[in-house]
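Student: no FASTA, just this:
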């Protein structure tokens, strides 16, 4: 895995990154977006277009947000590798730690 979407995306989901991703590996959960670590080609195109600065190279994640890397792995372990976010559409749920976040986390 190279890129991770962290807390600033929760309940925002701007999706500028989705439009920029050349391999369609950014999936939509209920409260946040997730980058599939098995489909990402590490191009970094998503990072500079994110208006909330929620996307980090995994080694650059702020310490309080390192769990988002594991959350993405857990999310895709459950839903599988779907071969493209556009065809899959919104997934309809989130990783349990994301679900547990306060509703007003980015209000």
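Tutor: Structure's in. What do you need? If you're wondering where the values come from, they're calculated on a predicted model, not measured in any experiment. Numbers count the residues shown, from 1 in each chain.
Student: Please count neighbours and contacts with C-alpha atoms only from this point.
Tutor: Noted.
Student: now what about stretch 49-68, what contacts it?
Tutor: For stretch 49-68, the surrounding residues in contact (C-alpha atoms under 8 Å, 6 or more residues apart in numbering) are 1-9, 14-17, 20, 46-47, 69.
Student: ok, and here's another one to check against it:
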């Protein structure tokens, strides 16, 4: 199991979670942040600092955002497990589900 970033993060990307993550497993896409599931150590440090409550333990993810477990994992197809977001920097791409969303209100 791992933590998952869901739809409330789209077009917000506050980045407080990045600062709290001790293993640097939260990567920046074009419109939202993504947790690399193989690098996440399930510490939960990111969850309480998210101002829009977009981060959930996988088992606690609300039903309306259940696809975001897959979205977070598939974001890393081709990228793999780089071993830390600082190595990659911001990525100008998003998962197709996120890219297809209309602009989200701030």
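Tutor: Structure's in. What do you need? This structure is a prediction, so every number in the text was calculated from the model and none was measured.
Student: TM-score for this pair?
Tutor: The TM-score (TM-score structural alignment, normalised by the length of structure 2) is 0.96; 106 aligned residues with a C-alpha RMSD of 0.9 Å.
Student: now, which of the contacts of stretch 49-68 of structure 1 lie within helices?
Tutor: 16, 17, 20, 46, 47, 69 (DSSP state H).
Student: List buried residues within the contacts of stretch 49-68 of structure 1.
Tutor: Neighbour-count burial (16 or more other C-alpha atoms under 10 Å) applied to these gives 1-9, 15, 17, 20, 46-47, 69.
Student: residue closest to the middle of structure 1?
Tutor: residue 34 (2.2 Å; C-alpha atoms, centre = their mean).
Student: Surely residue 97 of structure 1 and residue 71 touch.
Tutor: Yes - assessed by C-alpha atoms under 8 Å, residue 97 of structure 1 is found in contact with residue 71 at 7.2 Å.
Student: tell me the SS of residue 51 of structure 2?
Tutor: Under DSSP: H, G, I helix; E, B strand; the rest coil, the three-state class of residue 51 of structure 2 is coil.
Student: What about it, how many residues nearby?
Tutor: Neighbours of residue 51 of structure 2 under the rule other C-alpha atoms under 10 Å: 16.
Student: now it: how far from residue 5 of structure 2?
Tutor: 12 Å (C-alpha to C-alpha, to the nearest Å).
Student: same question, residue 91 of structure 2
Tutor: 16 Å.
Student: ok, now residue 44 of structure 2?
Tutor: Taking C-alpha to C-alpha, one finds residue 44 of structure 2 at 12 Å from residue 5 of structure 2.
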